[in-house]
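Chemist: pasting a predicted model and its sequence here:
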Amino acid sequence: MADSRTNSRPTGDLLIELRRDVNDPLHRQIAAAIRAGIQARRLRLGMALPPTRQLAATLDVSRGVVVEAYQILVAEGYLTSRSGGYTRVAVGPQPEPATPRAEPTNEASIDFSSCRPDVSRFPRAAWVRSVRRVFNETPSELLGYLPGRGVPQLRVALAEHLNRVRGTNAHPDNIVVCNGYTQGIALLFQVLKWMGAKRIAVEDPTSDDDAVPAARALGLEVVGVPVDEDGIRVDVLARTAANAVVLTPSHQWPTGGVLPPESRAAVLGWAADRGALVIEDDYDAEFRYDRAPIGSMHGLAPELVMYMGTASKTLAPGLRLGWMVLPQNLVDLVAEAKVTADRGTPTTEQLVFADFLARGEFDRHLRRMRPAYRRRRDVLLEALSTYCPMLEPAGVAAGLHLIAWLPDTVDETAVVTEARAQDVKIDGIGTYRLSSKGRGGLIFGYGGQTEAAMTEGVKILGSVIAALAD
């Protein structure tokens, strides 16, 4: 009975198929396969082929068979070979450099987008030191599959940092590490829906790129609750019959209000009465300039509040590191959802950040960045005073952005559109309103812009607003 096996194996950059049930000699089959690859330009000019001994072992033939195939192709001019060197493809067009095609971009020269840190100030040297320690010292077992909560080292370091700096009441066992806020809020909403939740309350205005789309994607109803100068209106929240509320109490996004103690107590009272969850998004509270630190709501009632934080605003969004401090009854469920989603956040990144935290490098980085961001804020305020005196800045005491209210006579959409036409990108607050109406305003992010660019951008905006006000 004839042998009908087919060998089809990748051999480096080659795919050689051998039929052992035909009369065509094996060396001619190998030569034909390589010749076809060169003619189809799968094998490019200058490409090195596997050594004869390696290819012979891969295809389970004698080395002489491969040598004979290569000799045929060298004689035909398809290959070139020299003693002590690789056999290479000798014909074909000159290969083009393998450079990725640039993605299309619609970025403006001056971009006031909010919540963007200055990634050029990322503490690379300190981070690299932590990377080296992790790869030199990490036990091998930590590189396997881990529970959904995250590596113990990071959870311990986070609990210590958050309790000390943000006034949380965090325990390492109640922390789940995630890939940024967007994944964390989506995992939480999955669990809440499984537990019977139907309605999520959010501040109005609010960010439109994480909690709102995540809730709607799961079929949860989203209810906007208006905010005033201090934050969410608790009297309206009490009428929503929501199962959870997403808050930015330390620096409301985007208006910048700080939820006062009496309102925090009222929110917690509402949550206790309804059996609801308070989701505290503590997105940029590390950066404060003109006021005393504002502690987290989590420290007041950890059984009612789920605290969320990330490294996106403090270090770099590209790290994709976030964390949730959960009430005890949600920890295992959220950790299970995390495992189902992606088997866990990369271990090495977690360990590097744990080392970075434990050695005080994170604190040192924050101490360096606070005065830098404060200077940028001050330059922005000075520019607004000089070139846009008709605007009314607010929410300036902390964070990486401020809002500037427009006069009632100036249309927000027209300002944003005309500014974009003049290569200045800025968002209007109306983009982030769900249902409530209010004053027009512009959101100035200053974390990722140079002082000169901000001043020039504000000067352009001043001209735009003046023209529209006429």
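Modeler: Arrived safely.

Chemist: all contacts plus neighbour counts: C-alpha atoms, from now on.
Modeler: OK.

Chemist: check contacts around the nearest residue to Tyr181 once chain neighbours are set aside.
Modeler: The spatially closest residue to Tyr181, leaving aside those adjacent along the chain, is Gly322, at 5.8 Å (CA to CA, 6 or more residues apart in numbering). Applying CA atoms under 8 Å, 6 or more residues apart in numbering, one finds that Gly322 lies in contact with 177-181, 184, 308-312.

Chemist: surely Gly440 is in contact with Thr431?
Modeler: No. Using CA atoms under 8 Å as the test, Gly440 is too far from Thr431 to be in contact (10.1 Å).

Chemist: take this one as well and set it beside the first:
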Amino acid sequence: MNTVNSTLVDDLLVELDRTGATPLHRQIEAALRDGIRAGRLRHGASLPSSRRLATELGVSRGVVVEAYDQLVAEGYLTSTPGSYTRVAAVGGQAAAVPPPPQTAGPHIDFGYGRIDPASFPRAAWLRSLRRVLTDAPHSRLNYLDGYGLPELRTALADYLDRVRGTSTDSSQVLITSGYGQAAALIIGVLAGRGARRVAVEDPSTDDVRLLAHLHGLDVVPLPVTGEGIDPAALERADADLVVLTPSHQWPLGGVLPARARREVVRWARARGAVVVEDDYDAEFRYDRAPIGAMQGLAPDVVVYAGSLSKILAPGLRLGWLVVPAHLADAVAEAKLLADRGSPAIEQLAFADFLVRGELDRHLRRMRPVYRRRRDVLLARLAESLPGFEPTGVAAGLHVVVWLPDGMREDDVVAAVAGHGVRVAGVGPYRLAGPGRQGLILGYGGLSEGRITEGVAALAAAVRALRQRR
């Protein structure tokens, strides 16, 4: 039953005329009957107790009891001793709209950028929530500024300097609702200051491209090699902003070398441009040494962006920016206009979670889990699809698999979907036209058994394609 807690007397809209000739219980009956017929009081809604309604209306309880009894007799209400009086199903009342049918998703989804939601450290997060709800000053529940709460900004500055090698002052940290909002704020501010062109990696996600078009900016693709972009292409781009994933290029997995990073910084300073560093999953690395953030090299021209989406849970909707001083106030003002600030309780809980080392413990626990899943994926691919060439396997939560010559990724994506498995092609994320054919296989959200089952289905789909050809 779809129950609606409608216990506030004011919601019933009962008005009594104490000078008229109609008895009070009849007026109560008529008001409730009209409310039920009009659909304001829906099937299953609970009504106030007769004692409470009588007190609020200033009448004797017997008057309300008489009204309720009459409506029960007419079938408008149902009443069970010791329980609520509720609105009964009434003919002619509009039926509740059923929820839309759930479409069946893929049986196995190699979606990229997925974490394992079952691994979320609920107990540790709950402890942080309890502490902040108990100890946080009342002022923290007031309206926020555009920067975010100082507790989290300070904790993040310490964490990023320690773990990612940034050069962070807490005064330049801004809290956002994830990377999407962070990118929107930066692009909006720079467009307002006269930026006209944004350079992006090719291939790359389409978030920045969509935002750029929304603000009327031209998008310039920068071809990606095994190590990231070629700085020479950036010199030719005539851009005011470049967005990079230098520590783990999305999706191909390259690491921008130190020489190229220095050239990008030199370009930005010479042109008066801005570099946005999307550091989306650098905490997960398996076969290589840690790679420091590019922001630590040039905090005056690099905007550092990160979020909890890949390292803890995307549903928390928490992200952050480390912004050069000359942009900080403008971005904070844009954030304030966008949503009046990210939720305070979640900010305080994450600050407590960080300071107590819970994020470090969570990452130490999850790295070997994700590494085992990656290893299973690579082993099954080598066994079942030896002609497929994995790349970008040393870090992150996905791999790209290059297809054998003559095989089209669209055909493979469609064929494996027929086996109940979802994979993505590289093609939709290219800007400058077709390139090498490949698949993006995310493994973070899949168990080792599901990965094995999914690769077997992929191999079966490939065999069927080859037989048809």
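Modeler: In hand now; what should we look at? Source: prediction; values computed, not measured.

Chemist: so Gly440 and Thr431 of structure 1 - more neighbours on which side?
Modeler: Neighbours of Gly440 of structure 1 and Thr431, each counted by other CA atoms under 10 Å, are more numerous for Gly440; the result is 18 against 13.

Chemist: can you tell me which residues contact the more buried one?
Modeler: Applying CA under 8 Å, 6+ apart, one finds that Gly440 of structure 1 lies in contact with 405-408, 411-412, 428-430.

Chemist: would you turn the residues you listed into TSV with neighbour count and secondary structure?
Modeler: Putting the contacts of Gly440 of structure 1 into TSV (neighbours: other CA atoms under 10 Å; DSSP: H, G, I helix; E, B strand; the rest coil) gives the following:
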residue	neighbour count	secondary structure
Trp405	20	strand
Leu406	21	coil
Pro407	16	coil
Asp408	11	coil
Asp411	16	coil
Glu412	22	helix
Gly428	22	strand
Ile429	23	helix
Gly430	18	helix
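
Chemist: which one of the residues you listed is nearest to Arg101 of structure 1?
Modeler: Minimum distance to Arg101 of structure 1 across the contacts of Gly440 of structure 1 is 32.6 Å, recorded for Gly428 (CA to CA).

Chemist: show me what the closest one aligns to in structure 2.
Modeler: Taking TM-score structural alignment for the superposition, Gly428 of structure 1 sits opposite Gly425 in structure 2.

Chemist: tell me who's in contact with that match.
Modeler: If a contact means CA under 8 Å, 6+ apart, then Gly425 of structure 2 has 409-410, 413, 437-440 as its contacts.

Chemist: any chance of JSON lines for these, columns secondary structure?
Modeler: Output for these, formatted as JSON lines (DSSP: H, G, I helix; E, B strand; the rest coil):
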{"residue": "Glu409", "secondary structure": "helix"}
{"residue": "Asp410", "secondary structure": "helix"}
{"residue": "Val413", "secondary structure": "helix"}
{"residue": "Gln437", "secondary structure": "coil"}
{"residue": "Gly438", "secondary structure": "strand"}
{"residue": "Leu439", "secondary structure": "strand"}
{"residue": "Ile440", "secondary structure": "strand"}
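
Chemist: which single one of these is nearest to Ile451 of structure 2?
Modeler: When these are compared for distance to Ile451 of structure 2 (CA to CA), Ile440 wins out at 13.6 Å.

Chemist: would you map the helices across the stretch 351-470 of structure 1?
Modeler: 361-387, 412-421, 451-469 (DSSP state H, counting those that start in this stretch).

Chemist: how far apart are the second one and its match in structure 2?
Modeler: Just to be clear, that refers to helix 412-421 of structure 1. On the superposed models, the aligned residues of structure 2 are on average 0.9 Å from helix 412-421 of structure 1, with distances taken as mean CA distance after the TM-score superposition for structure 1.

Chemist: angle of that helix against helix 451-469?
Modeler: Here helix 412-421 of structure 1 runs at 130 degrees with respect to helix 451-469, directions being taken by axes from the mean of the first three to the mean of the last three CA atoms, to 10 degrees.

Chemist: picking that back up, in a markdown table, list the helices of the stretch 351-470 of structure 1 along with distance to Asn136 of structure 1.
Modeler: Listed next are those as a markdown table, based on distance: least, CA to CA, whole Å:
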| stretch | distance to Asn136 of structure 1 |
| --- | --- |
| helix 361-387 | 19 |
| helix 412-421 | 49 |
| helix 451-469 | 41 |
